[in-house]
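In: Here is a sequence with its predicted model. Questions after.
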Amino acid sequence: MTATPRSYWFAKFFECVYLLIAIYDCLMMMWGTLLYKLFTSFGDVSFARLFTWIIIGMLIFSVVYSIYWNQKSKEEGFNSEIRHAFLRGVMRYFLAFQVSAYGFAKILKTQFGHVYMRDNTPVGKLSGFDLTWNYFGHSYTFAIILGLLQIGGSVMLLFRRTTLLGTCLLLPIMLNIVLINVFYDIAIGAFINSIIITTGLLYLLLLRWPDIKPVLFKEVVKSPLRLSFAKPVLKLLVIVLAFYSIYRYVVAVPSSAFAGKWKIQQFIRNGKTIGENDWMNGAQNWCYIYIEDDGRISFCANPYVFEANRAWFGRYSYNAKQKTFDVHFDGGTNNNTTRVKISNYNGKQMQWDTKVYDDTLKLKLVKE
């Protein structure tokens, strides 16, 4: 007789682990602060050791009980279904609580809330966590929509009839959150929690695989239009053309060896050295030059933050034979091109000699 998913040992083990995780989470919610203070009074190592032993104990108990359960389920008259129903019910309710809590946190602004300190922090200095928080917190409307989706999906998990729909709604959201937690260096606790929630949702989805499989792999009615040879070619052509549409742009605009943020270490205008604080006296007293891969260039006087309203913008092209930049400033005429002679370039520093309007400039640049 073919084994059903409910007869697998791993299903029993996973459901036992999830029950213990739910119990542990509830206990930590009620007494977590007290336990943390108690064990950290003996040092941070004590709390970490306690947490490690709790995890090991949960795994050992789950392995032992699931093996016992698996053996007992082979006996006639042993009701394994009621245990599955109970454990999966706990899983659904636990997931609904966890995800909806995150949803309410977004609506009530305890997540993605405004942090005024970050307003004056340069973007380049923000951590991955701060960038994520600022990005998603920029629009409160978006936070509300995301929160409502999480709450709505959680409500669906509370009812067996709508569990599959709730799982399909929440799983893409949680997978996205897991990727953000991994690649944007979000706190380890948030990452672990997202993994627990996502694996639970995946498990609930796999339980309904017999219902999902016919929908995903249902045999379709053959089209009366017969293109047996051309159809594979057309399918491949769609992907190839999509790749080429972007690749031709990459080839047309290759990466520039000069791209980057360049600090003006020495600035001489008409034989006179520009001082460190002269940037406050005029937007033409640049401190930084920003060279982009796509041919854009910008000059900023403020050494601390990029001021778009005071910056000079333009486009450049590099002549490799003559080792020169041709810079065309925004707002200038087509004939008003500034030629820059580049010397002593080694990838980290270079010197510019040029004439901008009526001023003769000599710049020493260092790449940061």
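Out: Okay, I see it. Worth saying up front: this structure is predicted, and the values here are computed from it rather than measured.
In: rest of the way, CA atoms for contacts and neighbours
Out: OK.
In: the strands in this structure, which residues?
Out: In the chain, the strands defined using DSSP state E lie at 260-269, 272-273, 288-291, 296-300, 312-319, 324-329, 338-343, 349-356, 359-367.
In: Out of these, the one nearest residue 242 is which?
Out: strand 296-300 (25.9 Å; C-alpha to C-alpha).
In: other SSEs contacting the closest one?
Out: Strand 296-300 sits against strand 288-291, strand 312-319, with contacts defined as 3 or more C-alpha pairs under 8 Å, 6 or more residues apart in numbering; DSSP states H and E.
In: Any idea which of those strands gets closest to residue 18?
Out: Of all these, it is strand 288-291 that lies closest to residue 18, at 51.9 Å by C-alpha to C-alpha.
In: Run through the neighbouring helices and strands of that closest one.
Out: So strand 288-291, by 3+ C-alpha pairs under 8 Å, 6+ apart, packs with strand 260-269, strand 296-300.
In: Which of those sits closest to residue 237?
Out: strand 296-300 (33.5 Å).
In: So which residues make contact with the closest one?
Out: Contacting residues not belonging to strand 296-300 are listed as 283, 286-291, 306-308, 310-316 [C-alpha atoms under 8 Å, 6 or more residues apart in numbering].
In: right, so the helices and strands packed on strand 296-300: which one is the most enclosed?
Out: When these are scored by mean count of other C-alpha atoms under 10 Å, the highest mean neighbour count falls to strand 288-291 (a mean of 21).
In: Okay, the closest residue to residue 287 other than its chain neighbours and residue 355: tell me how far apart.
Out: Once flanking residues are discounted, residue 287 sits nearest to residue 301: 4.8 Å by C-alpha to C-alpha, 6 or more residues apart in numbering. Relative to residue 355, residue 301 is positioned 18 Å away (C-alpha to C-alpha, to the nearest Å).
In: Between the two, which has more neighbouring residues?
Out: Legend: neighbour count by other C-alpha atoms under 10 Å for residue 301 and residue 355, higher for residue 301 (25 against 16).
In: That one against residue 277, yeah?
Out: No. Using C-alpha atoms under 8 Å, residue 301 makes no contact with residue 277, being 9.9 Å away.
In: Deepest-packed of the helices and strands packed on strand 288-291, please.
Out: Of all the helices and strands packed on strand 288-291, strand 296-300 has the most neighbours on average by mean count of other C-alpha under 10 Å, namely a mean of 21.
In: Presented hereafter is structure B, for comparison with structure A:
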Amino acid sequence: MTAWPRSAWNVCYFQANQSYMQKIPFFKKFITCLLAGLVVGAFLLRQGVTFFRQWVPIRTMSLIEFLIVLVAVIYAFIWQARKKNSPGTLAFWQGLIRYGVAYDLASFGWEKICHLQLVIPGNWADRPYRSFTPSELFWSFFSHSYLFGCIIAGLQIAGAMLLLFRRTTLVGVFILLPVLANILLMDIFYDIGQSVVVHASIMMLGALYFLFLEFNRLKAFFFAASNNIASLQMPGYMKAAIRLSIIFIPLLLIAMHGNPNRHPALTGKYEVKQLKVNQHFLAPTGCSDSLLTVVYFEVNDGCVFEFNTPQRRWSGTYKMDKDHLGISWRNPGGKPDFKGVLSRDPATGMVVMTGVLGGDSTEVTLQKVMN
């Protein structure tokens, strides 16, 4: 067996060591350390607030998070000053990001399964819909189905586990990004809270970090690599027309369908200010009286009469022909139709319904209270 010359071994060692010790830009060091500090600090703060707030003040936990971020940022400058490019150091900080995001999302998943999240007080079921804040609407909606919550939890836990293995990190990112994006958007638009939005944003950035690390590979995979989809043989303009059809055809059909709010000036909630039946003025003397108190004119020509409470309602549809108004009822069945005219009092701006309801002459004066 012929031995390699010593110089050849030196060249091989130098090349291997050079590739192993590739220079890491300061920007990458700084972003990696900063993100690691933010992610670790955020998930530790959330764990503390959720499980340890009885023993540790929130201010103390917030201070710990701040110190973690500060130490991470300072280390980025120390790392640069030492002029060391050890991949082990980079792997450590990237590992902190992966673990922080994975732990946080897995924790959210297990909390859903164990009924620590997406649970609302029982008294909310008896509250009027209009009394709910956006965040309460959010929690009420997602608390309706435990199975749905478990599916979300399963995605969070599975994506978190895949994120912790180098070979499956990208798969984990692709699973978690839609989940995180959905959570972040709902946190923003349902006013869940600024601190929650910040927390979700940090975890989103942590997942995006690994996506950007593989940008060149993803670019080649999605745009440069060949695919096995057969090419349709037709002129280019026809292909363009077919592609654009998904934009223009639905819009055309929607335009032809018309606006569901056919009477925008009438649509809204009205309070009954005066009720006259068979030339006699009626006024409720108690909550048990079944007198008309609220009228709704809805989109799609919907109409609702409410008699003192939401539990006493007639729901149906109305038709307008100039000033003539006709209302037929769907629920409850068997209720008499209303036929009459609709006018406005020029002095007060109130709406007056005059007609016949079940053989009784009826005149209802309405004041609009909500569009």
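Out: Everything's here; your move. Worth saying up front: this structure is predicted, and the values here are computed from it rather than measured.
In: what's the TM-score here?
Out: Here the TM-score for the pair of chains, by TM-score structural alignment, normalised by the length of the first structure, is 0.81; 340 aligned residues with a C-alpha RMSD of 3.1 Å.
In: how about the residue nearest to residue 287 of the first structure, what's its match in the second structure?
Out: Taking TM-score structural alignment for the superposition, residue 301 of the first structure sits opposite residue 307 in the second structure.
In: on that earlier part again, okay if I get the helices and strands packed on strand 296-300 of the first structure as CSV plus distance to residue 66 of the first structure?
Out: Shown next, in CSV, are those (distance: least, C-alpha to C-alpha, whole Å):
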stretch, distance to residue 66 of the first structure
strand 288-291, 61
strand 312-319, 67
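In: which residues in the stretch 101-250 of the second structure form helices?
Out: Assigned by DSSP state H, counting those that start in this stretch, the helices in the stretch 101-250 of the second structure fall at 134-143, 146-163, 169-189, 194-213, 215-219, 236-257.
In: mind giving me TSV with the ones you listed and columns for mean neighbour count and distance to residue 17 of the second structure?
Out: Output for the helices of the stretch 101-250 of the second structure, formatted as TSV (neighbours: other C-alpha atoms under 10 Å; distance: least, C-alpha to C-alpha, whole Å):
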stretch	mean neighbour count	distance to residue 17 of the second structure
helix 134-143	16	54
helix 146-163	20	28
helix 169-189	18	26
helix 194-213	18	22
helix 215-219	12	24
helix 236-257	11	51
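In: These: which one's closest to residue 109 of the second structure?
Out: Ranking the helices of the stretch 101-250 of the second structure by proximity to residue 109 of the second structure (C-alpha to C-alpha) places helix 146-163 first, at 3.8 Å.
In: Grab the most central residue of the first structure for me.
Out: residue 180 (3.0 Å; C-alpha atoms, centre = their mean).
In: how much does stretch 199-206 of the first structure stray from the second structure?
Out: Superposed on the second structure, stretch 199-206 of the first structure shows a mean distance to its aligned partners of 1.0 Å (mean C-alpha distance after the TM-score superposition for the first structure).
In: need the helices of the stretch 101-250 of the second structure in JSON lines with distance to residue 65 of the second structure, can you?
Out: Putting those into JSON lines (distance: least, C-alpha to C-alpha, whole Å) gives the following:
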{"stretch": "helix 134-143", "distance to residue 65 of the second structure": "26"}
{"stretch": "helix 146-163", "distance to residue 65 of the second structure": "22"}
{"stretch": "helix 169-189", "distance to residue 65 of the second structure": "21"}
{"stretch": "helix 194-213", "distance to residue 65 of the second structure": "12"}
{"stretch": "helix 215-219", "distance to residue 65 of the second structure": "30"}
{"stretch": "helix 236-257", "distance to residue 65 of the second structure": "47"}
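In: so where in the first structure does stretch 178-188 of the second structure end up aligned?
Out: Using TM-score structural alignment, stretch 178-188 of the second structure pairs with 172-182 in the first structure.
In: That stretch vs the second structure, mean deviation?
Out: Mean for stretch 172-182 of the first structure is 0.6 Å (mean C-alpha distance after the TM-score superposition for the first structure).
In: which residue packs closest to the residue nearest to the centre of the first structure, ignoring adjacent ones?
Out: residue 186 is the one closest to residue 180 of the first structure (C-alpha to C-alpha, 6+ apart), at 7.5 Å.
In: The one you found and residue 130 touch, don't they?
Out: No. Judged on C-alpha under 8 Å, residue 186 of the first structure makes no contact with residue 130 at a distance of 9.0 Å.
In: Off-centre distance for stretch 159-171 of the first structure?
Out: Distance, stretch centre to chain centre, for stretch 159-171 of the first structure: 25 Å (C-alpha atoms, centre = their mean, to the nearest Å).
In: List the contacts of stretch 195-214 of the first structure.
Out: For stretch 195-214 of the first structure, using C-alpha under 8 Å, 6+ apart, the contacting residues are 5, 18, 91, 95, 98-99, 164, 167-168, 170-171, 174-175, 178.
In: which ones are touching residue 319 of the first structure?
Out: Contacts for residue 319 of the first structure (C-alpha under 8 Å, 6+ apart) come out as 325, 326.
In: residues near residue 119 of the second structure, how many?
Out: 14.
In: so what corresponds to it in the first structure?
Out: In the first structure, residue 119 of the second structure lands on residue 113 (TM-score structural alignment).
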